[in-house]
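Engineer: Can you look at this prediction? I've put the sequence above it.
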Amino acid sequence: MPESRSFSDIVKIIGPGILYAAAAVGISHLVQATRAGAVYGLSLTAVIIFACMVKYPGIRFGTDYAVATGNNLIISYIKQGRLALAVFLLNVVFTVLFVPVAIALVTAGLLKGIAGIDLSDLVLTAIVLFSAGIILIRGQYRFLERMTKLLVAVFTVLIFIAVVVVIGKVDWGPGNFLPPPINPPTLFFIVIITGFMPSPMTAGTIISLWITAKARQTGVLPTHAEARLDFNIGYFTSFILALSFMLLGAGIMYGTGVE
């Protein structure tokens, strides 16, 4: 009979999974999922669901490997030889290297719009990246996890409230779920949103790094059940948020000509 867990127990267990949810809510959610709803209404719902379902085992493998071996996936690539490591690094260059800069640029835009900060995008983006780096260097993993848990909780609640506000404006007619006409721009967008939804496959490697980092600071490696629970909470959160951003786009911008 499975052991029941209290809410406080679950809060202590979760960590890398919540970091994953926070990392996933980047360009794929803020921009691409919202744009999917704004341009195509609900017609790309199946694409988002399919991408999240297909990627689940591959991204989860990083969690399973870290718990089973106590090492991160990069150690595994090194053991496989230079070719495996080179392929991974090449993948990182094209899928991960520019993502933090893009997210920082979006964050800078939000700060300018909300706080009215009168600085250029380049300067504000540099400040965001520098501040994040200082926080990570000084606070290390423990502070990152605590801060992210709070931010993800607040962010998720606010997004759900926004969805409730606009959900009545969404066209739920059966025709709105039909696939859009396939043309080069639509096909290109589907490829992009599938590749980055809910995150690139390299996220599994990053999760394995977070799990081992947490284990080094706490001195305890999570059990398979604990790590799987943590990952499932984070992955399901990123999936629900992806659909939420699509609904925001569909409710606010679909049919207005705004992309």
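Structural biologist: Cool, the structure landed.
Engineer: contacts and neighbour counts: CA atoms only from here.
Structural biologist: Fine.
Engineer: State the distance from the spatially closest residue to residue 92 that is not a sequence neighbour to residue 32.
Structural biologist: In space, and not counting its chain neighbours, residue 92 is closest to residue 202: 7.1 Å by C-alpha to C-alpha, 6 or more residues apart in numbering. Taking C-alpha to C-alpha, to the nearest Å as the measure, residue 202 and residue 32 are separated by 19 Å.
Engineer: Give me the more crowded residue out of those two.
Structural biologist: Set side by side, residue 202 and residue 32 show more neighbours around residue 32, with 23 against 17, by other C-alpha atoms under 10 Å.
Engineer: Can you name every helix or strand that the strand or helix carrying residue 246 contacts?
Structural biologist: Assigned by DSSP states H and E, residue 246 belongs to helix 224-252. Packing partners of helix 224-252 (3 or more C-alpha pairs under 8 Å, 6 or more residues apart in numbering; DSSP states H and E): helix 7-13, helix 16-24, helix 34-40, helix 45-69, helix 121-166.
Engineer: Which one, of the ones you listed, ends up nearest to residue 190?
Structural biologist: Between residue 190 and the helices and strands packed on helix 224-252, the shortest gap by C-alpha to C-alpha is with helix 45-69, which sits at 7.5 Å.
Engineer: structure B:
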Amino acid sequence: MRRPLGPGLLLAATSVGGSHLLLGPELGARFGLDLLWIVVLAHLLKYPAFEAGPLYAAATGESLLDGYLKVPGPRGWPLWIGLIDMVVESVGVLAAVIGLTASFLHGAFRFGGLPCWGAGVALAALALVWTGGYRRLAKVNLGIMAALVIGTLLAFATALPEPGAVARGLVPGAIPAGGVVLVASVLGWMPTGVGVSIWHSLWMQRSLEDRDVVRDGGTVRWARIDTARGYGLSLVLAIVFVCLGSVVLRPAGIVLEAEVDVALALASLYEQARPWMGSVFLVVAFSAMFSTCYAAMDGFPRTLVATFDLLRGAPRCRQPQSRKIYRLYLVCATLGGMAVLAAIPDPVRLIRVLGAVTLLVTPIYAALNHYCVVRLVPGELPGPGRAWRVLSLCGIAFLAFSAVSLAWIVLVGGA
């Protein structure tokens, strides 16, 4: 039976947000293609951690949050770590995605300040999430994302890098001076934070429940294929954005900083194909980022409620107080994000710092996901083989080493 497209495309859509639109071109603008290998390595070593979410959901009918509750040790300790990380990170993430979304409006209309546009974006997204209206935009979002992907590939076709430069960029080398924080951001937020694997497991769980799918070997294989499709698209787009930054922005001396109009700089990538594509890009990119805004606004409180329900042993989403907690956290996180954006009206800086901070907790999520798949997936189902386990362990080790190295550099003042 033909399987429909699943949550794998949601993962790709989430990835195209800050990590691809900003970090990819910035990496290319600053260092050319010299660090292209970092992008590929980040995708490769984090793949098992991302695949764990839908794989575990398809095999067990549970989300990764349920699996975390079964990890040995004090009851629910991974959930408490996740809660702390989410509460701290959610405000910054919302500030960053709201700020980037607002920058496209600011670039298009050229009046008003970024915090003012950000407030409008935040309140509009908040209203959609509060009323549940964003669910009706799912098909529209898919079309918008398709337009962004097609436009990006067209721009790439008119600004192809030299094959030799691409080949050299895929060979690992030394990290240039001044590139530590940016590289850490790429490792932490490309394709996106590993914590999104929890959202992915919830998406897969809901997708299977809505279609009343029987959990069997075919379902697990479909979940893995669906994830591979979305993840592969994310990798291709990441490489394309780095190449565009290298070919278009770097020769012009444009670096994505606070004093640079980020929206217009990114639009210039698309004007290489056709002059009118810059204006179209602003509209499409705003729409894509706006969908990222309300997806994040929904994802954080939904995960919070699910975690609380698990910790107190309550039936999921059946307690009256769950909806109250959802809405309370939704409002608090949104207002917090608006406050951070007002204090730091620089989405580039926010995303760069958030990506580096995310790297510090990435090995924890990767290790927990590894445990859930290796120890909790029923043996009769087609789980990952030895190659997957080796790649997963290598990823955990590399990410842990990178996180410790970043912490050390920051502590000694070398970043």
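Structural biologist: Thanks, I have the structure now. Not measured: the values here are computed from a predicted model.
Engineer: returning to that earlier point: pretty sure the residue nearest to residue 92 of structure 1 contacts residue 58?
Structural biologist: No. Counting by C-alpha atoms under 8 Å, residue 202 of structure 1 sits too far from residue 58 to count as a contact (9.1 Å).
Engineer: just to revisit the earlier point, dump the helices and strands packed on helix 224-252 of structure 1 into JSON lines; add distance to residue 186 of structure 1 as well.
Structural biologist: What follows is those, written out as JSON lines (distance: least, C-alpha to C-alpha, whole Å):
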{"stretch": "helix 7-13", "distance to residue 186 of structure 1": "41"}
{"stretch": "helix 16-24", "distance to residue 186 of structure 1": "23"}
{"stretch": "helix 34-40", "distance to residue 186 of structure 1": "9"}
{"stretch": "helix 45-69", "distance to residue 186 of structure 1": "12"}
{"stretch": "helix 121-166", "distance to residue 186 of structure 1": "25"}
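Engineer: List the contacts of residue 121 of structure 1.
Structural biologist: Residue 121 of structure 1 is in contact with 105, 108, 109, counting by C-alpha atoms under 8 Å, 6 or more residues apart in numbering.
Engineer: Look up how far residue 102 of structure 2 lies from the counterpart of it in structure 2.
Structural biologist: Counting by TM-score structural alignment, residue 121 of structure 1 lines up with residue 114 in structure 2. As judged by C-alpha to C-alpha, residue 114 of structure 2 and residue 102 of structure 2 stand 6 Å apart.
Engineer: do residue 219 of structure 2 as well
Structural biologist: For residue 219 of structure 2, the distance to residue 102 of structure 2 - C-alpha to C-alpha - is 40 Å.
Engineer: neighbour count winner among the two?
Structural biologist: Neighbour count, other C-alpha under 10 Å: between residue 219 of structure 2 and residue 102, residue 102 has more, with 27 against 19.
Engineer: what residue of structure 1 matches up with the more buried one?
Structural biologist: Using TM-score structural alignment, residue 102 of structure 2 sits opposite residue 108 in structure 1.
Engineer: hmm, who's touching the helix or strand hosting that match?
Structural biologist: Counting by DSSP H and E, the element that carries residue 108 of structure 1 is helix 99-115. For helix 99-115 of structure 1, contacts defined as C-alpha under 8 Å, 6+ apart pick out 26, 27, 117, 118, 119, 121, 122, 124, 125, 126, 128, 129.
Engineer: Run a quick neighbour tally on the closest residue to residue 167 of structure 1 other than its chain neighbours.
Structural biologist: Closest residue to residue 167 of structure 1 apart from its sequence neighbours, by C-alpha to C-alpha, 6+ apart: residue 251 at 6.2 Å. Residues lying near residue 251 of structure 1 (other C-alpha under 10 Å) number 23.
Engineer: what residue of structure 2 takes the place of residue 251 of structure 1?
Structural biologist: Aligned partner of residue 251 of structure 1 by TM-score structural alignment: residue 247.
Engineer: Also residue 40 of structure 1?
Structural biologist: So, by TM-score structural alignment, residue 40 of structure 1 is matched to residue 31.
Engineer: how close does its match get to residue 242 of structure 2?
Structural biologist: Distance from residue 31 of structure 2 to residue 242 of structure 2, by C-alpha to C-alpha: 10 Å.
Engineer: give me the stretch of structure 1 that the helix or strand hosting residue 404 of structure 2 matches.
Structural biologist: Following DSSP H and E, one finds residue 404 of structure 2 within helix 386-411. Per the alignment by TM-score structural alignment, helix 386-411 of structure 2 matches no residues in structure 1.
Engineer: Stretch 144-153 of structure 2 too?
Structural biologist: So stretch 144-153 of structure 2 sits over residues 151-160 in structure 1, by TM-score structural alignment.
Engineer: how far apart are the matching stretch and its match in structure 2?
Structural biologist: With mean C-alpha distance after the TM-score superposition for structure 1, stretch 151-160 of structure 1 departs from structure 2 by a mean of 1.0 Å once superposed.
Engineer: Tell me which residues are up against that stretch.
Structural biologist: Counting by C-alpha under 8 Å, 6+ apart, 18, 21, 22, 241, 244, 245 sit against stretch 151-160 of structure 1.
Engineer: Could you check how far the last one is from residue 252 of structure 1?
Structural biologist: According to C-alpha to C-alpha, residue 245 of structure 1 and residue 252 of structure 1 sit 11 Å apart.
Engineer: Among those two, which residue is more densely surrounded?
Structural biologist: residue 245 (27 against 18).
Engineer: and that one, what does it touch?
Structural biologist: Contacts of residue 245 of structure 1 (C-alpha under 8 Å, 6+ apart): 29, 30, 33, 34, 37, 159.
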